[in-house]
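>>> no sequence on this one, just coordinates:
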């Protein structure tokens, strides 16, 4: 890798270990969730247009109305502006239910978008999530058609080819709220967030599961391998059950680090605001040390300075740093 590539990767990693940044924030501010939102809404719009005209795109029409290009509409969502391509018809009678004409905001749907693109959702679960995206009542026939079309889109995204190499892949768990059996419940969505050779961030996979473990992670790594991912240089995760065994089975040369990101965030969790900047600066020599000896000396220095105020931090680093 050249110097420019190394710097791009370094900047991406620095963003991920910023004091106030987590994977959920990266998904939003990095444009990754915005991309999924755009794909989902546009697929629903296409499905609505098919229903409005009575035939699918590229099929022969039995009436004189037809598709007539697209118009661009800017939506304001929780993660910024999203440009949506809205299909038009020749008679100008198409009024989409998911995006009423004067609606400009699309808020409160991040959890639904994430859950819809995650593997592990049943067809009935997907249908319920889609119904909640609509602010108006729509027919059973239309929601069934939209569900079928969205499932095709989601499957295409889930099976898309990956790069052959990702220098760093972060694995994390997000808790999202979804409706199930007429109740709002919390579900765990496991995320693989890759950084490619140019420092570009990409969601490699999203999975919903009641139980994590070696079998669960082995299936996920095998899936990514089948999609073209040949090598991960460094896999960073919290202490997720079964992760190490699964990596060893599919990517035996990958270095698995208990995520330094989580270690830093856990260290700063109970630090007062006035101390955060200086304490963060004093932690950096520990995790950027070139040798184990340098890291140990930096940790001793940190302990001498901060142990009286925050004794749990140095103790945590002594316990966990050999695994990072």
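Arrived safely, thanks for sending. None of these values were measured; they are calculated from a predicted model.
>>> from here on, contacts and neighbour counts on C-alpha atoms
Will do.
>>> what about residue 214, distance to residue 247?
According to C-alpha to C-alpha, to the nearest Å, residue 214 and residue 247 sit 9 Å apart.
>>> of the two, who's got more company?
Neighbours were counted for residue 214 and for residue 247 using other C-alpha atoms under 10 Å; residue 247 has more, 22 against 18.
>>> now that one: how far from residue 183?
For residue 247, the distance to residue 183 - C-alpha to C-alpha - is 36 Å.
>>> ok, now residue 129?
12 Å.
>>> now do the helices in this structure.
With helices called from DSSP state H, the chain shows them at 3-16, 23-29, 32-53, 110-117, 123-133, 140-158, 214-226, 243-250, 260-268, 273-287, 292-306, 311-320.
>>> TSV for those helices, including distance to residue 198?
Listed next are those as TSV, based on distance: least, C-alpha to C-alpha, whole Å:
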stretch	distance to residue 198
helix 3-16	5
helix 23-29	17
helix 32-53	16
helix 110-117	25
helix 123-133	34
helix 140-158	22
helix 214-226	20
helix 243-250	23
helix 260-268	21
helix 273-287	23
helix 292-306	29
helix 311-320	30
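>>> just the ones you listed: most buried one?
helix 110-117 (a mean of 22; mean count of other C-alpha atoms under 10 Å).
>>> what is the neighbour count of the closest residue in space to residue 214 that isn't next to it in sequence?
In this structure, residue 214 finds its nearest non-sequential neighbour in residue 242, 3.7 Å apart by C-alpha to C-alpha, 6 or more residues apart in numbering. Using other C-alpha under 10 Å, the number of residues around residue 242 comes to 15.
>>> distance of residue 242 from residue 204?
19 Å.
>>> then this one, side by side with the first:
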């Protein structure tokens, strides 16, 4: 447990002073010999926390009563100390039994360890961090017992993680920018219990690129209905949160999305992700042929214009590979109207909307977190875990970048997956978008 206003530097300096004075030598010797354990039942750290808490509680009681514990003049006051009661609190270093002082009229309300509280604050933070890292509630229970000897029920751990739901809802409902040049949409599959049945659902994540090229996660939606009605709800929510215009929406040919986009933002362009098309085309291709098929398809999406691309598709369809895998040809034919807008842009813009990789890199991390869950109890639990995981990923990236700050040479830590990283070649892409959409770009500068 740390005080909100404590200074880590001052604490480190105090320890250094004690070490230099030799005051810690005997303690270190007893630790080295095994005579003193640092953690666990009877450990030094839990004992120090116990003494600190009890001293603080006694100070609170003195402030409450207005006199010190051994003050003889206390007999003249209406209220007085009345012994103590034992209480066990869970902490990051194990269970700690403390003596909580009482007063005769029962008016003392401790703040350091509030009434009804059975955990110190740092333990809650640890549990939320473990949960965000992908551990299930059962995993967390086992981890706490095996590492610090603290047993918490399934309900208690669930309650701790549910405490973030209010923050999640604030984030999910926060106001957004009026204009995003590009929005990426992609999804990961999760299993959710729904009315007694386990259903496979898509958790969709939207990342918007603002005028400065900075990426922002706009929201997380778990698909509980199919097609157009679901996307109409998502687009309406984004519009209600302030989004008035979007130039390009890059997605994976999601059913009902183009119609929902066009109904909400009539001037927006829906672009099917080229990488998703390549993957879909290779779905039924033998492993040994995939490299050749992908190479043959490159002439389509690298074409200078739609006519050249159509010629390349025709040539691929008539080639031995095209004849062997007609399903690969059909993927491009079926998506043609949503693929061809890509071809009207110069290379700088094509590189931005070529793929939803900006969001897929995030989804890769999120899939690692969700893979331990055979199923989720509710849609809200999916959103809660994904939000916590995004925060966890961001914090980790920020710490890595901070460590490398000022070091010579290129940074090894990758840029933020979301919120903070500027889209590659954004200035050049924005200049080209300004040529294609002069009124809408200039209006939002």
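Perfect, thanks for sending it. All of these numbers come straight from a predicted model, not from anything done at the bench.
>>> quantify their similarity with the TM-score.
For these two chains in superposition, a TM-score of 0.54 is obtained (TM-score structural alignment, normalised by the length of structure 1); 220 aligned residues with a C-alpha RMSD of 3.9 Å.
>>> where along the stretch 101-250 of structure 2 do the strands fall?
Counting by DSSP state E, counting those that start in this stretch, the segments of the stretch 101-250 of structure 2 that form strands are 179-194, 197-209, 215-222, 245-251.
>>> could you list every helix and strand in contact with the third one?
Packed against strand 215-222 of structure 2, as judged by 3 or more C-alpha pairs under 8 Å, 6 or more residues apart in numbering; DSSP states H and E, are the following elements: helix 165-172, strand 197-209, helix 379-404.
>>> between that strand and helix 379-404, how many degrees?
With axes from the mean of the first three to the mean of the last three C-alpha atoms, to 10 degrees applied, the angle from strand 215-222 of structure 2 to helix 379-404 works out at 160 degrees.
>>> mean deviation, strand 215-222 of structure 2 versus structure 1?
Taking mean C-alpha distance after the TM-score superposition for structure 1, the mean distance separating strand 215-222 of structure 2 from the aligned residues in structure 1 is 2.2 Å.
>>> also the last one?
On the superposed models, the aligned residues of structure 1 are on average 2.0 Å from strand 245-251 of structure 2, with distances taken as mean C-alpha distance after the TM-score superposition for structure 1.
>>> which residue numbers in structure 1 go with that strand?
Under TM-score structural alignment, strand 245-251 of structure 2 corresponds to residues 231-237 of structure 1.
>>> what lines up with residue 184 of structure 2 in structure 1?
Under TM-score structural alignment, residue 184 of structure 2 pairs with residue 170 in structure 1.
>>> show me which positions of the match of strand 245-251 of structure 2 end up buried.
Buried residues in stretch 231-237 of structure 1, counted by 16 or more other C-alpha atoms under 10 Å: 231-232, 234-237.
>>> also stretch 62-76 of structure 1?
66-67, 73, 75.
>>> tabulate these (a markdown table), appending distance to residue 46 of structure 1.
Output for the buried residues of stretch 62-76 of structure 1, formatted as a markdown table (distance: C-alpha to C-alpha, whole Å):
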| residue | distance to residue 46 of structure 1 |
| --- | --- |
| 66 | 13 |
| 67 | 10 |
| 73 | 15 |
| 75 | 17 |
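>>> mark which of those residues are part of strands, please.
67, 73, 75 (DSSP state E).
>>> take those residues and write them to a markdown table, including distance to residue 108 of structure 1.
Output for those, formatted as a markdown table (distance: C-alpha to C-alpha, whole Å):
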| residue | distance to residue 108 of structure 1 |
| --- | --- |
| 67 | 31 |
| 73 | 19 |
| 75 | 13 |
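>>> closest one of the residues you listed to residue 311 of structure 1?
residue 75 (47.9 Å; C-alpha to C-alpha).
>>> ok, now which ones touch residue 360 of structure 2?
residue 186 (C-alpha atoms under 8 Å, 6 or more residues apart in numbering).
>>> any idea how far it lies from residue 302 of structure 2?
For residue 360 of structure 2 relative to residue 302 of structure 2 (C-alpha to C-alpha), the value is 22 Å.
>>> related to what we said a few turns ago, surely the residue nearest to residue 214 of structure 1 is in contact with residue 219?
No. Residue 242 of structure 1 lies out of contact with residue 219 (C-alpha atoms under 8 Å); the separation is 11.3 Å.
>>> quick check, central residue of structure 2?
residue 390 (1.3 Å; C-alpha atoms, centre = their mean).
>>> residues in contact with it?
362, 366.
>>> what lines up with it in structure 1?
That one, residue 390 of structure 2, aligns with nothing by TM-score structural alignment.
>>> and if you look at residue 219 of structure 2?
Matched to structure 1 by TM-score structural alignment, residue 219 of structure 2 sits across from residue 205.
>>> separation between the closest residue to its match other than its chain neighbours and residue 174 of structure 1?
Closest residue to residue 205 of structure 1 in three dimensions, ignoring its sequence neighbours and counting by C-alpha to C-alpha, 6+ apart: residue 192, at 5.2 Å. To residue 174 of structure 1, residue 192 of structure 1 is 11 Å away according to C-alpha to C-alpha.
>>> equivalent analysis for residue 166 of structure 1, please.
From residue 166 of structure 1 to residue 174 of structure 1 the distance is 22 Å (C-alpha to C-alpha).
>>> which of the two has more neighbours?
residue 166 (24 against 17).
>>> wait, the more buried one touches residue 233, no?
Yes. Using C-alpha under 8 Å, residue 166 of structure 1 is in contact with residue 233, at 6.7 Å.
>>> ok, now which ones touch the equivalent of residue 301 of structure 2 over in structure 1?
Aligned counterpart of residue 301 of structure 2 in structure 1: residue 287 (TM-score structural alignment). If you count contacts by C-alpha under 8 Å, 6+ apart, residue 287 of structure 1 has them with 260, 295.
>>> roughly how far does residue 287 of structure 1 sit from residue 320 of structure 1?
Counting by C-alpha to C-alpha, the gap from residue 287 of structure 1 to residue 320 of structure 1 is 12 Å.
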